[in-house]
Structure formats: C-alpha cells, structure tokens
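[1] whatever this is, show me its structure:
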Amino acid sequence: MVCCVKVVAQVKLLPRSAHDADALATTLRACNRAANRASEVAFAKDFKRRNPLQKEVYYPLRADFDLGAQSAVRVVKKVCDAYATLKANIRAGNLGPEGSRRRKRAESKPIRFREDAAQPFDDRILTWNLDARTVSVWTVAGRVKDIPFVCSDEALKLLASRKGESDLMMRDGMFFLAATVEVPEPEPFDPVGFLGVDLGIVNIAATSDGQIMAGRGLNRCRRRHLELRRKLQKKRTKSAKRVLKRIRRREARRAANTNHVIAKKLVQTAERTSRGIALEDLTGIRARVTARKDQRSRLHSWAFAQLGAFVEYKARRAGVPVVFVDPRNTSRQCSRCWHTDRSNRVDQARFVCRSCGTVLHADHNSSRNIAYRGDAAWQRGAVNRLSPTAG
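    All right, here's what the predicted structure looks like:
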C-alpha cells in the first residue's frame, strides 16, 4: 500500500463580469446561512451524524435557500464535519489557554458559520478544465461556466492528480479555490543522526549546526502593525476602518512566508546530510507560560505550530524522518557535560555551563540537546509523528 501526503493546491479565480462575481458571493452567503440553519437543528436535536441530520433538513434547506440537491448535501456534510472537529479538539484539549471556558461556550450554543466562510464543492457541482485554466461552478443563479483561474506551475502540476472536493473561499472581495491533492509519500530513510531545531521568538529557529534564523525582521513587522492597529482603532473613522480591513492579513502572510522559507531550508539541510529532524513538542506552551502584559502579544503571535506543521509536511514529501522530543530543560542543560542548572542560562543569548565552562549561544546549545534527544528517541524505536494533512 502506497502512503500519500495531502497537500493543498490553491488557485485564484478571475470572474469575467460583476454578474459572475455576485453569483459566487451570493452562493457562499446562501450556503453558509443554510449551514447555520442546519447547525441549529443539529444542536437542538443532537443530530451530529450525517444521515439523521440530512433526513431532517435536506428539503427545508433546498426550499428556503434555493440550493441544488448536491449543494444541500455538501452543506449538511460541512456542518457534521464542524461538530466532529469541535468534539476532537475538546477531547484533545486543543482549545487554548482558556480551554475550560471555551469548552463551556462551545457546548452551550450551536456552531455558527460566517457568511463568507469556505464552502466545499464536489465534482458534480464544480468542473475543472486544467488545459484552458478555467472552472465551471454551480451557483444559486445557475451554473457559471469558464471562469478563468491563475496559479503557480507547481499548483497546476498538483491539480493534475486532484480528487474529491474543492473549497470555494472569498477573501477581501477575491475568490479562491483550494483543492486537496494526495501526493505519493516516499519511505523515510534511516537517518545518520538528527538535525536539532530550537524554536523561539527572538530567533525563529536555531539548528544544531549553529545556524541561527533570526526573527528581527518579523518581530519589527509585528510591532509596527500592532502600533498601527492601535492608532487606527482610536480614530474610529470610516477611512481608518477601511485601512484596517486592507492591512488585516499582511502580518499573517509575512509570517507564513517566513515560516515556509525556514521550513524549506531545514528540510533541504536534513535531506542533503541524510539526517532526520528533531523538534520540540511545544503543545500547550501558551497555557504553561506566564508572560508579562507587555510580552503577551509577542507570545500569542508566535507561530511555532505553523512552522512545525510546515516542516512536517515538507519533510514527509522528502522522506525525511521527524521526531518530537520533550523540551524540558533543553535551555538549561549543557550539551557537552549534561550538567543542568537554571544559572547556566546567563541571558537570552548566552549559555555558560557552571560545571565544565562551555560557552555557547543559548539557542545553539538548546538545539544540540534537542538533536541528542531526537537521536535517542529514534534509537528507542520512535516513529514519525507527521500530520495527515498539510497546507
């Protein structure tokens, strides 16, 4: 059996006319309003499985929201998937630092969908023409044919092996389609050691080879956007709100691009040297760490989980083994003599061992400890902990 890794290929739609754009926007609104109606029924009657919920709401959704047969089915499936995801997150404790409060709030009312939330389409209501780079989409105003799309050459290659659903999304008045593609996954090779990676805020990543990937530029960008948001929010004018709306995703896009670049470098380095990658398991760190008020924005904008996910799926496509290790005392333990003491960490950037006198960059020392723990875990029989999906 050939294993596959799931990758998301995204394209941008270019509607030929205002009528086509309005038809797509109206369809998203209708589908999400229908999803809210179905969610209310699912919550009130505890119909969280597809068959009983579809039997209850199928005909009312078609009549009240002018949906086609297959689009109504997709709406019901979307609602059931949302409740299944919520249940899984509650079970795994993935609701953030205010988990108990969020859990009570989530269990006390039905799930709500934004009017511009993504809507899944299958091959019955969405057709791809990759040669002409167009799509044909069902809408509440009828099928809109030959809508052009643009994408990278890599995304076009991925779409050639596309199967299943594609999600229609709207962001800032622009329309996108995201298709999940299964790519054959090579067998992970037997690593000759591990590349340890220490994740941080001041330095986004530091490797056991001594490479430091500083976060100065990204942190400056975050501070600048934070001050700009504060200034514009104080004004409370229409023009200030327009600017806020225009810039709201810039910081997230820059952070994602930075993480993609770093993840690619890490995977290429590990693949070239026939090593695996060892990362810290930072699950729940925001709930464990107490930050001062002036540092909370930095802590909560730290995209370590995104970087870890990017490393995981890029490594999986390259056949590079990845293991996650316990992060405790990696910054206090000497990577040469294993002496552990809080006073070893002199400051943010400097590590001085009180036992053997070793002096290293603090993040470099941590990454060496992570590499050692990753190799030890692999020798004990650890397996890849790789996500089933990636984007």
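[2] for the rest of this, base every contact and every neighbour count on C-alpha atoms.
    Noted.
[3] and Lys45, how many neighbours does it have?
    Lys45: 12 surrounding residues under other Cα atoms under 10 Å.
[4] what's the answer for Arg242, then?
    Close neighbours of Arg242, defined as other Cα under 10 Å, add up to 11.
[5] name the helix or strand for it, please.
    Using DSSP states H and E, Arg242 sits within helix 238-247.
[6] repeat that for Ala44.
    According to DSSP H and E, Ala44 maps onto helix 18-45.
[7] helices or strands up against that helix?
    Secondary-structure packing of helix 18-45 (3 or more Cα pairs under 8 Å, 6 or more residues apart in numbering; DSSP states H and E): helix 50-65, helix 69-92, strand 119-121.
[8] one step back: and after the helix holding Arg242, which helix or strand comes next?
    As assigned by DSSP H and E, the chain's next helix or strand after helix 238-247 is helix 250-272.
[9] isn't Pro184 up against Arg316?
    No - look at Pro184 against Arg316 with Cα atoms under 8 Å: they stay out of range, at 9.8 Å.
[10] mind listing the shared neighbours of those two?
    Common contacts of Pro184 and Arg316 (Cα atoms under 8 Å, 6 or more residues apart in numbering): Val5.
[11] the two: which has the busier surroundings?
    Using other Cα under 10 Å, the more surrounded residue of Pro184 and Arg316 is Arg316, with 27 against 13.
[12] in which helix or strand would I find that one?
    Using DSSP H and E, the element containing Arg316 is helix 304-318.
[13] packing partners for the helix holding Arg242?
    Helices and strands touching helix 238-247, by 3+ Cα pairs under 8 Å, 6+ apart, are helix 216-235.
[14] measure how the helix it packs on sits relative to helix 250-272, angle-wise.
    Going by axes from the mean of the first three to the mean of the last three Cα atoms, to 10 degrees, helix 216-235 is angled at 160 degrees with respect to helix 250-272.
[15] which outside residues touch helix 216-235?
    Applying Cα under 8 Å, 6+ apart, the set of residues contacting helix 216-235 from outside is 202-203, 240-241, 243-244, 251, 254-255, 258.
[16] nearest to Glu154, of those residues?
    Glu154 has its nearest neighbour among the contacts of helix 216-235 in Thr258, at 19.1 Å by Cα to Cα.
[17] list the contacts of that closest one.
    With Cα under 8 Å, 6+ apart, Thr258 has these contacts: Leu218.
[18] so how far is Leu299 from it?
    Distance, Thr258 to Leu299, using Cα to Cα, to the nearest Å: 17 Å.
[19] again, but for Arg253
    In this view, Arg253 and Leu299 are 18 Å apart by Cα to Cα.
[20] quick one, which of those two is more surrounded?
    More neighbours surround Leu299 than the other of Arg253 and Leu299, with 17 against 11 (other Cα under 10 Å).
[21] another for comparison:
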Amino acid sequence: MRISVIGCGYLGAVHAACMAELGHEVVGIDVDQHKVDELSAGRAPFFEPGLPEVLTRALESGRLRFSTDLADAAGAEVHFVAVGTPQTKGSHAADLTYVDAAVRGLLPHLADGDLVVGKSTVPVGTASRLGELVRASSGADLAWNPEFLREGFAVKDTITPDRFVYGVPAGEAGERATAQLDAIYATALEAGTPRLVTDYATAELVKVSANAFLATKISFINAIAEIAEATGADVTQLADAIGHDARIGRRFLNAGIGFGGGCLPKDIRAFQARADELGLDSLAFLSDVDAINLRRRDRVVALAEELVGDVSGARVAVLGLAFKPDSDDVRDSPALDVARRLHGRGASVVAFDPEANGTAGRVAPELEYAADVESALRGADVVLVLTEWKQFRELEPAAVAGLVSHARVVDGRNTLDAAAYRAAGFEYRGLGRP
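    Prediction:
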C-alpha cells in the first residue's frame, strides 16, 4: 500500500522504515530539514538497535523516501500521524498542537477512501474530535492505532508486535478502516498477532492505561524499597518472591532509581490531567506514583553523600546517562538528573554512557564526559551505576577497584553482584537492600 508517515521523530522514523520493510511504499514527512536529510542518507538521528539496517534496506529498495513537503503525502492511501504530544508548559496536560497541525495540514491532500491513522499518545476524546474534522473536510476516515514500542526493541515491536489495537468509527467506515489496517499489518496478522477492534475512546485509553499500570508497578516496588531500607529487608529477594505469583509477575519489579524517558512521566501526568478535566478523581493516585518515582533520585544522591560525606570536590564516576539501556534517550532521565544534582553540589562528575554521551552533552554541557568506562572510573571517590547497560553489569569488581581512588559504589539499578563487590573491598549501597 501507499503510506505516508507524518512526523519522523522516534516513533515516526521507526514506523516509516518498518512499513517499507514490510513491502509498502512509504513517504516520511517532517518539518525538520536536517532530520529529513539524515534519514534520506540512511542515518538514524537517534540510537535504536536494528534501525540503521532496516532504514538502509528500505531506502535502497526505493520503497522509502523522506520529505519536508506535506503535499508529498498526496496519493497515499493511509496516512499515519506520529508527531509528539509533549507536556504543556505550566500544566500536566498534553500539548496537542502538533497533532492538530498535522491533521489539519493533511486535509487538502486527502482523497475519498483515504484513512488517517493516529499513532500519537493523546488524551481520550481527541480521536472523536479529529474524526469529525476529517470527515467534514474530506471523504476520508480516521482510525486510532496506538503504538506500544519499547525503546531498544522498537523495530521488533513494530514488525512483530504483541497485539494490534484499532480504534475505528461505527458502521461501514469502521469496516473500511479495519480492512485497510489489516492489509498494512497482514504479515503479523497472518503470523497470529492478536487484533482488537474498539471504539476511539477505548483505543486512546489502552495506551495511557498500559503506561500508568507500568509506572504504578515500578513505583510500588520502589515504595516497598523504602520500607525495606528502614527495616533491613532485601527488596530484591522480596520482588523475586512475589514475582512467582502469576497474578503479579516479576517484570517491572526491579527497585532502583525509577523510570524516565519521553513517555511514562508525561503520559501519567497527562492522564491524570484529563481525568481532572472530566471531573473525576479516579487517577489521583498517579500523583503518588510520580512523587515516589522522583524521590528515588533524591535517595541516590543521599546514598552517595552517605559514602563520601561532603561531595563538594569529590570525583564522582557516573556510569549511565540514558533513561534505559539500548537507547541514547536522556529525556527525563533519572541518571542524568542525579549527575546534574551532584554537579550542583560541587562534585566533579565524570560520566560515561555507551550511546548517550552526545545527547546528554547537549542537555548538560556542564558535566565532564569520559570516552570509555575506564576513564570515568579512574581516580573516582565513588562510583554510581545509574543505567543497567550490559557492560556495566559485567564489570569485574577487582578491576574496578584497581582504577578508583576509593572503593565505594552506589548501585542505582540493583544490577550488580553486591557480594562480589563487597568481596573486592567495596562499600556497596543498593536501593532497598541491606
């Protein structure tokens, strides 16, 4: 099928490349000329495993191209809207400026039978409003097809997702939209991927509900970690024990520095803001989820100060800056936030991340960035492991001890072998661990 993807940031670039990989003819459109030039040259503007290879194959096949001209979307049968919905300045609500502009910009280029498909995460009620606009201004229909991408696994999650959700209008328009989406996702559907067809509101709520649940699960175990620290219990063993309960599960029960990134923090705030607009206090608990998450960063700083005393003038090695491994994304990254807080207290912070040094450096140029992990560790008074990259998990404690000035480590992700580090002479501090 002929497809346009409006917005070529993280979501849109991955979606465009993967749709071309599946055999569709795709044009990706973005207002940022530099981004379009980079993508057209086969260079992904962010780190995502597997994307450069898919992007290169798609471009070489001739099925994928990029443009800054929205008129190039004309002729496509399906138009995916994948622009950002940032948090509104001075409010927790989602800013729909880019979504509204993308849909309105598409209107002159839509033909009878076209389908506009929202991928962006939006407050419930948005699709209904935009659907009326699209139908009143053209012979096109609108569907909402939320994404469930995990950074670091986005290519896999696009080509072989764990489910599809279609939010469609009632009647024949919904049947047409469903058939068009089925044609686009035929490969995965034929392989048995579940497909749920819903109304607009349900589809919008699925994504934010999933993110709210995951955020709540993470903050739950971090709240328990606070109790564990006060009582001498081990939250890691506790999580193992309750994780054997099939109703609970072990995933997302890793206590640590908390969640970040461009989705969970803003999405739970926007979700609560939308509930408030509806006159409901059903999601008031998300304020506590957010607060628990943010105070984990305070706790990591406090643990560093427990080990060092006054951190002013101390050399602090920070391992990890991205909000999660296999990503260079530092949006609302707990790791980068902690590094900046320690710098603000007068510490000499030397940071290293396998992929995020560049993105972090643009946000926090005040920090010192090491070229490799050994350079970051050399002469450190304390080491903070803040992103659970594999190479940090696999460091040999004895080798680390040979580089640092003082054998002290704060395990911000509870990812290290505490016994091995203690055996190598380290003062070890984890979160929620004795």
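[22] report the TM-score for the pair.
    With the length set by TM-score structural alignment, normalised by the length of structure 1, the two chains reach a TM-score of 0.30; 180 aligned residues with a Cα RMSD of 6.2 Å.
[23] please list only the buried members of the contacts of helix 216-235 of structure 1.
    Among the contacts of helix 216-235 of structure 1, those classed as buried by 16 or more other Cα atoms under 10 Å are 202-203, 240, 244, 251, 255, 258.
[24] farthest pair within those residues?
    By the measure Cα to Cα, Asn203 and Ala240 form the most distant pair in these, at 33.0 Å.
[25] I'd like the contacts of helix 216-235 of structure 1 laid out as TSV, including distance to Lys78 of structure 1.
    Shown next, in TSV, are the contacts of helix 216-235 of structure 1 (distance: Cα to Cα, whole Å):
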residue	distance to Lys78 of structure 1
Val202	39
Asn203	39
Ala240	35
Lys241	32
Val243	33
Leu244	30
Glu251	29
Arg254	30
Ala255	29
Thr258	31
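[26] in the lengthiest helix in structure 2, what's buried?
    When structure 2 is parsed with DSSP state H, its longest helix is helix 200-231. By neighbour count on 16+ other Cα under 10 Å, the buried set for helix 200-231 of structure 2 is 200-208, 211-212, 214-226, 228-229.
[27] just checking, what packs against it?
    Judged by 3+ Cα pairs under 8 Å, 6+ apart, helix 200-231 of structure 2 is in contact with helix 126-137, strand 141-144, strand 164-167, helix 235-243, helix 264-277, helix 285-308.
[28] and the ones you listed as CSV, adding mean neighbour count and distance to Tyr428 of structure 2?
    Output for these, formatted as CSV (neighbours: other Cα atoms under 10 Å; distance: least, Cα to Cα, whole Å):
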stretch, mean neighbour count, distance to Tyr428 of structure 2
helix 126-137, 16, 49
strand 141-144, 28, 48
strand 164-167, 24, 44
helix 235-243, 17, 15
helix 264-277, 21, 29
helix 285-308, 18, 9
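[29] may I see these organised as TSV, with distance to Ala20 of structure 2 added?
    Shown next, in TSV, are these (distance: least, Cα to Cα, whole Å):
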stretch	distance to Ala20 of structure 2
helix 126-137	26
strand 141-144	20
strand 164-167	18
helix 235-243	39
helix 264-277	28
helix 285-308	38
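[30] Gly196 of structure 1 belongs to a helix?
    No - secondary structure of Gly196 of structure 1 (DSSP: H, G, I helix; E, B strand; the rest coil): strand, not part of a helix.
[31] list the contacts of it.
    When contacts are counted by Cα under 8 Å, 6+ apart, Gly196 of structure 1 touches 207-208, 277-279, 367-372, 374.
[32] these in strands, which ones?
    207, 277-279 (DSSP state E).
[33] now those in TSV, please, with extra columns for distance to Leu177 of structure 1.
    What follows is those, written out as TSV (distance: Cα to Cα, whole Å):
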residue	distance to Leu177 of structure 1
Thr207	36
Ile277	32
Ala278	34
Leu279	32
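[34] just curious, which of those residues is nearest to Ala18 of structure 1?
    Leu279 (48.2 Å).
[35] now do the same contact list for that closest one.
    Leu279 of structure 1 neighbours (Cα under 8 Å, 6+ apart): 196-199, 308, 322-325, 370, 374.
[36] and it, how far is that from Ala206 of structure 1?
    Where Ala206 of structure 1 is concerned, Leu279 of structure 1 sits at a distance of 11 Å (Cα to Cα).
[37] and for the two, which residues touch both?
    197-199.
[38] on that earlier part again, between the helices and strands packed on helix 200-231 of structure 2, which one is closest to Arg340 of structure 2.
    Short answer: helix 285-308, nearest of those by Cα to Cα, at 10.3 Å.
[39] now do the helix or strand just after that closest one: which elements does it pack against?
    Moving toward the C-terminus from helix 285-308 of structure 2, the next helix or strand (DSSP H and E) is strand 315-319. On a contact count with 3+ Cα pairs under 8 Å, 6+ apart, strand 315-319 of structure 2 meets strand 348-352, helix 373-377, strand 382-385.
[40] run the last query once more with 10 Å
    In this structure, strand 315-319 of structure 2 packs against helix 285-308, helix 334-344, strand 348-352, strand 368-369, helix 373-377, strand 382-385, strand 408-411, with contacts taken as 3 or more Cα pairs under 10 Å, 6 or more residues apart in numbering; DSSP states H and E.
[41] tell me the angle the longest one makes with helix 200-231.
    The reference is to helix 285-308 of structure 2. In terms of direction (the same axes, to 10 degrees), helix 285-308 of structure 2 departs from helix 200-231 by 30 degrees.
[42] who are the packing partners of helix 285-308 of structure 2?
    Against helix 285-308 of structure 2 (3+ Cα pairs under 10 Å, 6+ apart) you get helix 200-231, helix 264-277, strand 315-319, helix 334-344, strand 382-385, strand 408-411, strand 427-430.
[43] hmm, try it at 6 Å
    Here helix 285-308 of structure 2 touches helix 200-231, going by 3 or more Cα pairs under 6 Å, 6 or more residues apart in numbering; DSSP states H and E.
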